[in-house]
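1. any chance you could fold what I've pasted below:
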Amino acid sequence: MNNMFVALDFPTWTEAKSFLDQHELHSVPVKVGMELFYREGPSIIEKLKRDNHAIFLDLKLHDIPTTVMKAMKNLAKLEVDIVNVHALGGSEMIQRAKEGLLLGSNTNHETKLIAVTVLTSMDNYSMNNELKIPGNVQENAVHFAEFARENGADGVVCSVHEAKRIKEVCGSAFLTVTPGIRLQESDINDQKRAATPRLARENGADILVLGRTVTEAQHPKDAFEKVKEEWGYGIES
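-> Model (predicted):
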């Protein structure tokens, strides 16, 4: 399993392709989110696969269980590496999502199903006062992770700050996918629970999602290599 995915947060394939080519990010694993997928459709997955990119398809499905199952059955045919749902959709929805992936696969390819716990743009105040969910962010992230695992998910999206505890509760094989990764000199933007690659490594994160710390860097390839260096060797930024 690849452990770093660059987020292609661009409005069109032309812009995403230009970014990858211009900065020589050939064959790097990439994350395709709603913005790009809703514009370009499934064809973008085929284009990226032809260029040997591993793919995390980040659509965060959240609907009634039957609808999610049918959607996952279609997505399974794209044979990406990772897809996700919102854990807030509940246990049956997660079960049906896994069922759809298995039903839709025509090969031995395994797409990992991960569940989003608490968005990294959220903090305790917004969770408690806007969503009216009691408890703190970590408690809820761990709770969502535990019941996601019990219902067939292979891992969760969480912040680096929850990854260690989730590993303790769910086991070392349960994947922790962590966005909000920032090099020391990068702005955190709207990520309220950001962290450096070094901290991610120390906290047991398995997979890093690299957004603006790479895509908005003056030299994106250098930034990507710097993340790899810090992740691999624990070097301070």
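
2. every contact and neighbour count from this point should use C-alpha atoms.
-> Fine.

3. help me confirm that residue 26 is found in a helix?
-> No - using DSSP: H, G, I helix; E, B strand; the rest coil, the assignment for residue 26 is coil, not a helix.

4. list the residues that contact it.
-> Listed by CA atoms under 8 Å, 6 or more residues apart in numbering, the contact partners of residue 26 are 20, 51, 53.

5. ok, so of those, who is nearest residue 135?
-> Closest to residue 135 out of the contacts of residue 26 is residue 53 (39.1 Å), distances taken as CA to CA.

6. which SSE is the closest one in?
-> Secondary structure assignment for residue 53, by DSSP states H and E: no helix or strand.

7. for it, what are its contacts?
-> Residues near residue 53 by CA under 8 Å, 6+ apart: 26, 27, 28, 29, 30.

8. how close does residue 19 sit to residue 214?
-> Here the criterion is CA to CA, to the nearest Å. By it, residue 19 lies 11 Å from residue 214.

9. please give the structure of this sequence too, so both can be compared:
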Amino acid sequence: MIKGKEKLIVAIDTNEFDKAKELIDKLEDSVDIFKVGLEQYVSTRGKTVDYLKEKGKKIFLDLKFHDIPNTMESAVRAAVRDNVWLMTIHVSDMEGMRRCALAAKEEAAKLNIEKPLIVGVTVLTSLSNQDLADIGCNLNTEELAIKRAKLAKESGIDGVVCSAQEVHKIVEACGNDFITVCPGIRPASSEVGDQKRVVTPADAIKRGAHYLVVGRPITQAQNPNESATSIVAEIENA
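-> This next block holds a predicted model:
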């Protein structure tokens, strides 16, 4: 049986530490994995990461490293030392991704800790086919995501971030062991917001997603714990 708590990642979408701390406390019993994004990390100077470690929660550090290989490698090593569970890089040049994969293994071995997962961002879920055309890309979102997923697998990183709309194609192309993390997840009753390519939790699991990232439907709910528990149930009943 699928364990919903092992699949659900809650995105902390506030830039204030006190509000993040309050949210984590409210969700302590229903959520095991939290995503700390760029705005949250910078605005709190990493304090939320420290608090999550104090609470024994798994940390998805979503900073989407994208730079020259040396810089990306150093950033990955620093994230490993911070004992995060999962981190993101952008799917970019093969050398950079390979060096990130190797750096994570080496640093974890040096510290005698479990190696964190590295997943590559394929196509941001806020982008549409027209957005890609506007920047000169002649592939649609699905085609580009699949192409980048194949590159990510070849590089040796653990998986990708992708829309649940194309996750089944990525599983077909890269195999069931290649991790897929899907943002843009919205229960049927929720507002779409600024995400253009969204899928319900049950549908995402049926399509082969390993992990689901949910933000506002939980964090802005009147009862975040109740909302999270409902989504966990939806995952388990998929």
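
10. who's more crowded, residue 19 and residue 214 of structure 1?
-> The neighbour comparison of residue 19 of structure 1 against residue 214 (other CA atoms under 10 Å) goes to residue 214, with 23 against 16.

11. and for the aligned partner of the more buried one in structure 2, nearest residue in space, chain neighbours not counted?
-> Correspondence of residue 214 of structure 1 to structure 2, assessed by TM-score structural alignment: residue 218. The shortest distance from residue 218 of structure 2 to any non-neighbouring residue, by CA to CA, 6 or more residues apart in numbering, is to residue 224 (4.9 Å).

12. residue 160 of structure 2 maps to what in structure 1?
-> Residue correspondence to structure 1 (TM-score structural alignment): residue 160 of structure 2 is matched to residue 156.

13. show me how far the helix or strand that contains that match is from its chain's centre.
-> Residue 156 of structure 1 belongs to strand 155-157 when assigned by DSSP H and E. In terms of CA atoms, centre = their mean, to the nearest Å, the gap separating the centre of strand 155-157 of structure 1 from the centre of its chain is 8 Å.

14. all helices for structure 2, in order.
-> Using DSSP state H, the helices of structure 2 run over 17-26, 38-44, 47-54, 69-81, 94-111, 129-134, 141-155, 167-174, 201-206, 216-219, 224-236.

15. distance to residue 63 of structure 2 for the ones you listed - can I get that in JSON lines?
-> Formatted as JSON lines, the helices of structure 2 follow (distance: least, CA to CA, whole Å):
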{"stretch": "helix 17-26", "distance to residue 63 of structure 2": "17"}
{"stretch": "helix 38-44", "distance to residue 63 of structure 2": "5"}
{"stretch": "helix 47-54", "distance to residue 63 of structure 2": "12"}
{"stretch": "helix 69-81", "distance to residue 63 of structure 2": "10"}
{"stretch": "helix 94-111", "distance to residue 63 of structure 2": "14"}
{"stretch": "helix 129-134", "distance to residue 63 of structure 2": "22"}
{"stretch": "helix 141-155", "distance to residue 63 of structure 2": "17"}
{"stretch": "helix 167-174", "distance to residue 63 of structure 2": "22"}
{"stretch": "helix 201-206", "distance to residue 63 of structure 2": "23"}
{"stretch": "helix 216-219", "distance to residue 63 of structure 2": "19"}
{"stretch": "helix 224-236", "distance to residue 63 of structure 2": "24"}
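
16. to residue 6 of structure 2, which of these lies closest?
-> Using CA to CA, the nearest of these to residue 6 of structure 2 is helix 224-236, at 9.0 Å.

17. which position in structure 2 aligns with residue 177 of structure 1?
-> Residue 177 of structure 1 maps onto residue 181 in structure 2, by TM-score structural alignment.

18. list the residues that contact that match.
-> Counting by CA under 8 Å, 6+ apart, residue 181 of structure 2 touches 119, 159, 160, 161, 162, 209, 210, 211, 212, 213.

19. and the furthest pair within the residues you listed?
-> Farthest pair in these (CA to CA) is 159 and 213. Separation: 14.7 Å.

20. which one's more surrounded, those two?
-> Neighbour comparison, residue 159 of structure 2 and residue 213: the larger count goes to residue 159, with 24 against 21 (by other CA under 10 Å).

21. got a list of what that one touches?
-> Contacts for residue 159 of structure 2 (CA under 8 Å, 6+ apart) come out as 117, 118, 119, 120, 149, 152, 153, 178, 179, 180, 181.

22. hmm, the fourth one is touching residue 161, no?
-> Yes - the pair residue 120 of structure 2 / residue 161 is scored as a contact, 5.8 Å apart, by CA atoms under 8 Å.

23. list buried residues within the contacts of residue 53 of structure 1.
-> 28, 29, 30 (16 or more other CA atoms under 10 Å).
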